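> Using only what follows, build the 3D model:
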Amino acid sequence: MVSEIDKRNKLSEEPFSYQITKKGTVVIYYKGKQIKIVKDREAERLIARIQEVKESITDVQLLLAKITGNFKRGNEKLDKNKRNF
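Reported below is the predicted structural model:
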């Protein structure tokens, strides 16, 4: 069953990963590329949230996707004939 949140079933491919550093920052990766560093209080909250949902891979993926914000919208490829303003 595909959830309403992940209609295209992309999170099951586990595109996001993370690393918690010794300093307590969280480095988030998308398909192996570093895309965001979370520090301080936000990092503490994220680590706590990850610990809460770590049993569900999809929930961890969703959490990482949400914290990256509007990182991927699906419209990255623009038509070659259109001009970017």
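> Going by C-alpha atoms from here, please, whenever you check contacts or count neighbours.
Fine.
> which residue packs closest to Tyr18, ignoring adjacent ones?
Spatial nearest neighbour of Tyr18, excluding adjacent residues (CA to CA, 6 or more residues apart in numbering): Ile28 at 4.4 Å.
> before we move on, what about Ile37?
Of all residues beyond its chain neighbours, the one nearest Ile37 is Val27 (4.6 Å), with distances taken as CA to CA, 6+ apart.
> Here is a second sequence; please produce its structure as well for comparison:
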Amino acid sequence: MPRPQGFTYEQRADGSVTITHAGRAAGTLRGARAERFIGELEGGDPQLVMARWTGNYKRGNERSARAHPRNRG
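Prediction:
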């Protein structure tokens, strides 16, 4: 799986976390979810963690889906 790029996050004073991708907001986490997210950042690759939490990551089936009869030109 290719490594995601372009994710950043900002932890705000109220405890919420805003995740951005290529300069656009991809998600906002508050409360316990924000705390779990920060905890996961320490244990792994931050780009992969942010991609997983926002749902913006490749699942590995893009090539096979392209060849499906429904998706052919």
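> hang on, the residue nearest to Tyr18 of the first structure in a helix?
No. Assigned with DSSP: H, G, I helix; E, B strand; the rest coil, Ile28 of the first structure falls outside any helix and is strand.
> I'd assumed Lys39 was in contact with it.
No. If you go by CA atoms under 8 Å, Ile28 of the first structure and Lys39 don't touch, sitting 11.2 Å apart.
> higher neighbour count, those two?
Neighbour tally, Ile28 of the first structure and Lys39, criterion other CA atoms under 10 Å: the higher count belongs to Ile28, 22 against 15.
> And the more buried one, what's its match in the second structure?
With the correspondence set by TM-score structural alignment, Ile28 of the first structure lines up against Ile19 in the second structure.
> Okay, its match and Trp53 of the second structure: tell me how far apart.
Look at Ile19 of the second structure and Trp53 of the second structure: by CA to CA, to the nearest Å, they are 9 Å apart.
> shared neighbours of these two, which are they?
Counting by CA atoms under 8 Å, 6 or more residues apart in numbering, no residue touches both Ile19 of the second structure and Trp53.
> hmm, back to that, tell me the spacing between the residue nearest to Ile37 of the first structure and Gly74 of the first structure.
Distance, Val27 of the first structure to Gly74 of the first structure, using CA to CA: 23 Å.
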